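K.L.:
After the sequence you'll find the predicted model.
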Amino acid sequence: MPASAKPATYDPFDEAFQIDPYPAYRHLRDHDPVHRHSGPPFWALSRFDDIWNAVRDNARFSSEQGLTFHPDEIGTLGLAPTIVMLDPPRHGQLRALIGKGFTPRRVAALEDLIRGFVRARIADLERRTADGEPVDLHRDFSSPIPTFVLAHLLGVPERHRTRFDPWVTALTGLQDSGFRLEESAAVSAVAEMFEYFSEVISARRRDPGDDLISALTAAEVDGERLTDWDILGFCFVMVAGGNDTTGNLISHGVMLLDAHHDQRERLVADPALIPNALLEFLRLEGSVQGLARTTLRPVTLHGVEIPAGEKVMMLYGAANRDEREFGPTADRLDITREIPRHLGFSSGVHFCIGSHLAQLQARVAFEELLARQPTVGVDLAGARRLRSAFTRGWVSLPATGIRVRGRAR
């Protein structure tokens, strides 16, 4: 960096930073790996090893005080602690119960259903293009996939699935507003969501079906069953955390391939590379850029002491581009890169319980999309990013390169 150049500044609320946080992340990693942020007050870790070790150290870094640097963000929304906001041993007990209904076998059984839905969405993109209508990759393709899958998994009847959209929009809007509740419909959306799923849980306890909520109501470990609050918290995590993260993974993957046509051509020629490519997409453009822990005791890293009781942001987005872990090409897309470990799904006891489902949806989406639309791309000039200190994603992402009868528009 030239002596006169100003170093990139880490400001999670700044729109310019949210558009391109990576220069600031590099500066933190190289010069300020234990960063103290003043407003609001919190610490930020940016190096891979530091974060990898911290998220696996529940004795010093707790999840129970919230996952953002805002005070009591979940309590403000009227929620009981969810599985992502619990420490061992309670976290392990609850995860074991939830795991009974969220098995890889149950997830794998969804593949044909997902593939049929994805093909229908691609056909709709092609119809819209043929009719001269604008096509938004995120709104019309990426985002509807996890909404459909989640509704099916939870046993929500098709006639009720339109309810998901305003809930997801409201929770996204909460991030887009910078967690300013007075500007968000999130509180009422959470209340409506809980009222709806409370009725579903009650119905499944009386008359179980073949869906995840039915499985959760029946799950038992050592004589203990999930309470209604436990299941409601899981439904919230799935709706709030499972929708936009998976949709953004798909959208970011298309964006990255559009910027690297050689990589896209290689993936089109060899779809077997798609599973590894997904990990590379997630590493380079993770939907979850960072989540917080709270120190339970003083922690010293790189000669800096973080006192007990402090919020510490784990900047996954910075760690996943750390040259110390991924080498000198850490900022480049390489769909064949060996990735023995990464933080796209976190790590330790809070490793994402929905990772298998997210990867299944994204794999099917890319298998079908690249087979039918090998030149699909995006118009970044017309796109609108989600404004969030925690999630890197899209509100709108216009599509390009959609082919109709051999023509690209």
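P.N.:
Yep, it's here.
K.L.:
can we go C-alpha only for contacts and neighbour counts from here?
P.N.:
Will do.
K.L.:
Give me the distance from stretch 281-294 to the chain's centre.
P.N.:
In terms of Cα atoms, centre = their mean, to the nearest Å, the centre of stretch 281-294 is set 8 Å apart from its chain centre.
K.L.:
where does Met313 fall, helix, sheet strand or coil?
P.N.:
strand (DSSP: H, G, I helix; E, B strand; the rest coil).
K.L.:
Now do the strands in the stretch 101-250 of the chain.
P.N.:
220-221, 224-225 (DSSP state E, counting those that start in this stretch).
K.L.:
These: which one's closest to Ala170?
P.N.:
The minimum distance between Ala170 and those falls on strand 224-225, with 31.0 Å, by Cα to Cα.
K.L.:
Comparison target, given below:
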Amino acid sequence: MHLPDFYIGDPAPAYRDLRRNSPVHWTSANGGFWGITRYEDIKFIGSRPHLFSSAKGVLMPDGKPRTADPRPMLITTDPPRHNALRKLISKGFTPRHVNAMEPDIRAIVRGVLDSAEAGVELEYAEGLVAKVPVRIIADLLGAPAEDWEQFRAWSDASVGSADPGITLTSQEAFGALTTYFRRLIELREQRRANDLISILMDAEVDGESLSHDELMSFLHLLLVAGNETTRNLIALGTIALVDHPEQLRMLVEDPSLIPSAVEEMLRYVSPVTHMTRWATEDVELRGRSIREGQAVVLLYGAANRDEDVFGDTAEQFDVTRRPNPHLAFGTGEHACLGLSLARLEARVFFEEFLARFDRVELTGEVLRMRSTMVPGVRTMHVRLGAASGKAPVR
């Protein structure tokens, strides 16, 4: 559970064994932590921030002592401060604001897909899919188009420093992003624009606004979370369709199934593998004694295959699955703030993609990024088949 290779492979058999035989599982690796694999247990922990804190960080434990970040991000802030921050930041993610983005998102997707040609081998993950969410996030922030590719390099380094293909360290990427965001904020201080930074700078709840450090922290989080998770959802979701051609055929024949297919992709691939919490006091869970100060790792991929919730078909990929109460966006206080945007991006991508291409063939090995939290697709060569007689969704 503590090594990238565990997630690059197929963790489903190990998850299944843990759910059945050791759902609250202690490992001594990396200083020791509890692995939580059952759906209801993760819901229990996620809804009790007073018992399980995020303040010491949400990444996989690495054996080093953890203390609370003096300048925490939203994701590493506990209530009541978390609630206040969330209300402020949610000003930029209202349903009206997100829905209004659909035409721009569709234009970005179409522009990216225009570079893809049926019958010609292409690199799908980096060459096609990765361009979509980073451009959307950059556009959302008001960053100029010429900076989009640099954004992607910084974002990759932020989550994939264990990957040998990434030359920047996470610290170097963080420093570069900090400098860049500081400049964007300075420009908005001089003159507001129609972008998320301006919205967040003007947001107030009960007379309180975001501090400069809080705004900076959220911009870092947004770039990494909004870019990496969505691109991996689309890439890994495409692989699921390749592995299940009958499900792909259903979507081609009935595009109205695409929203439920996106939910099933979220459940089946779980693009974020885990989040970590830290016990604030001794807690008994399924007969195991979690001690104050110990880390508990919430394994979302395991919970999303829990037979007690998803039944006998929990291990199957079914684009018609309803209901689908997956935990891919987390649960409780820290459920993903940008979930509506991620859903919109994935839906629009597959609507446009499947209107143009009704076949996807892998032409080489799929290479995964070495990361314990977001083990995305690094390289994925494909050949696409042109859809006939269908116009793109408008």
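P.N.:
Yes, it's here. A quick note: this is a predicted structure, and the numbers were derived from the prediction, not measured.
K.L.:
Tabulate the strands of the stretch 101-250 of the first structure (JSON lines), appending mean neighbour count and distance to Met238 of the first structure.
P.N.:
What follows is these, written out as JSON lines (neighbours: other Cα atoms under 10 Å; distance: least, Cα to Cα, whole Å):
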{"stretch": "strand 220-221", "mean neighbour count": "14", "distance to Met238 of the first structure": "20"}
{"stretch": "strand 224-225", "mean neighbour count": "14", "distance to Met238 of the first structure": "19"}
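K.L.:
got a list of what the residue nearest to the spatial centre of the second structure touches?
P.N.:
Closest residue to the average C-alpha location of the second structure: Thr229 at 2.7 Å, with Cα atoms, centre = their mean. Thr229 of the second structure sits next to 271-272, 374 when contact means Cα atoms under 8 Å, 6 or more residues apart in numbering.
K.L.:
Out of the residues you listed, grab the one that's most surrounded.
P.N.:
Each of these was scored by neighbour count (other Cα atoms under 10 Å); the top score is that of Pro271, with 27 neighbours.
K.L.:
check contacts around the aligned partner of it in the first structure.
P.N.:
For Pro271 of the second structure, the aligned position in the first structure is Ser287, judged by TM-score structural alignment. Under the criterion of Cα under 8 Å, 6+ apart, the neighbours of Ser287 of the first structure are 244-246, 248-249, 344, 391-393.
K.L.:
same thing with Asp11 of the first structure?
P.N.:
Asp11 of the first structure sits next to Phe17 when contact means Cα under 8 Å, 6+ apart.
K.L.:
In three-state terms, label it for me.
P.N.:
Going by three-state DSSP, the secondary structure assigned to Asp11 of the first structure is coil.
K.L.:
any idea how far Pro21 of the first structure is from it?
P.N.:
Computed with Cα to Cα, to the nearest Å, the distance linking Asp11 of the first structure and Pro21 of the first structure is 9 Å.
K.L.:
and if you look at Arg337 of the first structure?
P.N.:
Distance of Arg337 of the first structure to Pro21 of the first structure, computed by Cα to Cα: 23 Å.
K.L.:
Read off where stretch 262-277 of the first structure ends up in the second structure.
P.N.:
Using TM-score structural alignment, the match for stretch 262-277 of the first structure in the second structure runs over residues 246-261.
K.L.:
cool, and stretch 359-367 of the first structure?
P.N.:
Taken onto the second structure by TM-score structural alignment, stretch 359-367 of the first structure occupies residues 343-351 there.
K.L.:
So which residues make contact with the matching stretch?
P.N.:
102, 105-106, 109, 133, 230, 233-234, 255, 258-259, 262, 392-393.
K.L.:
which one in the first structure is aligned with Asp318 of the second structure?
P.N.:
Using TM-score structural alignment, Asp318 of the second structure sits opposite Asp334 in the first structure.
K.L.:
element containing its match?
P.N.:
Under DSSP states H and E, no helix or strand contains Asp334 of the first structure.
K.L.:
With distance to Gly173 of the first structure as new columns, can the contacts of Ser287 of the first structure be given to me in a markdown table?
P.N.:
As requested, those are arranged in a markdown table below (distance: Cα to Cα, whole Å):
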| residue | distance to Gly173 of the first structure |
| --- | --- |
| Asp244 | 12 |
| Thr245 | 15 |
| Thr246 | 17 |
| Asn248 | 15 |
| Leu249 | 19 |
| Gly344 | 23 |
| Thr391 | 12 |
| Arg392 | 13 |
| Gly393 | 12 |
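K.L.:
which among these end up buried?
P.N.:
244-246, 248-249, 344, 391-393 (16 or more other Cα atoms under 10 Å).
K.L.:
and of those, the nearest to Ala318 of the first structure?
P.N.:
When those are ranked by distance to Ala318 of the first structure (Cα to Cα), Gly344 comes first, at 10.9 Å.
K.L.:
The closest one -> the second structure?
P.N.:
Correspondence of Gly344 of the first structure to the second structure, assessed by TM-score structural alignment: Ala328.
K.L.:
ranges for the strands of the stretch 251-394 of the second structure?
P.N.:
Using DSSP E, counting those that start in this stretch, strands in the stretch 251-394 of the second structure cover 274-279, 283-285, 288-290, 295-299, 357-362, 367-368, 377-379, 381-386.
K.L.:
what's the mean distance for the fifth one versus the first structure?
P.N.:
Strand 357-362 of the second structure: mean distance to aligned residues in the first structure after superposition is 1.7 Å, counting by mean Cα distance after the TM-score superposition for the first structure.
K.L.:
got a list of contacts for that strand?
P.N.:
For strand 357-362 of the second structure, contacts defined as Cα under 8 Å, 6+ apart pick out 118, 242, 248-249, 252, 380-387.
K.L.:
Figure out how far that strand is from the centre of its chain.
P.N.:
Taking the mean of its C-alpha atoms, strand 357-362 of the second structure sits 24 Å from the chain's own mean (Cα atoms, centre = their mean).
K.L.:
if I line the two up, what does Ala143 of the second structure land on in the first structure?
P.N.:
Alignment note (TM-score structural alignment): Ala143 of the second structure maps to Val156 of the first structure.
K.L.:
Thanks a lot, see you next time.
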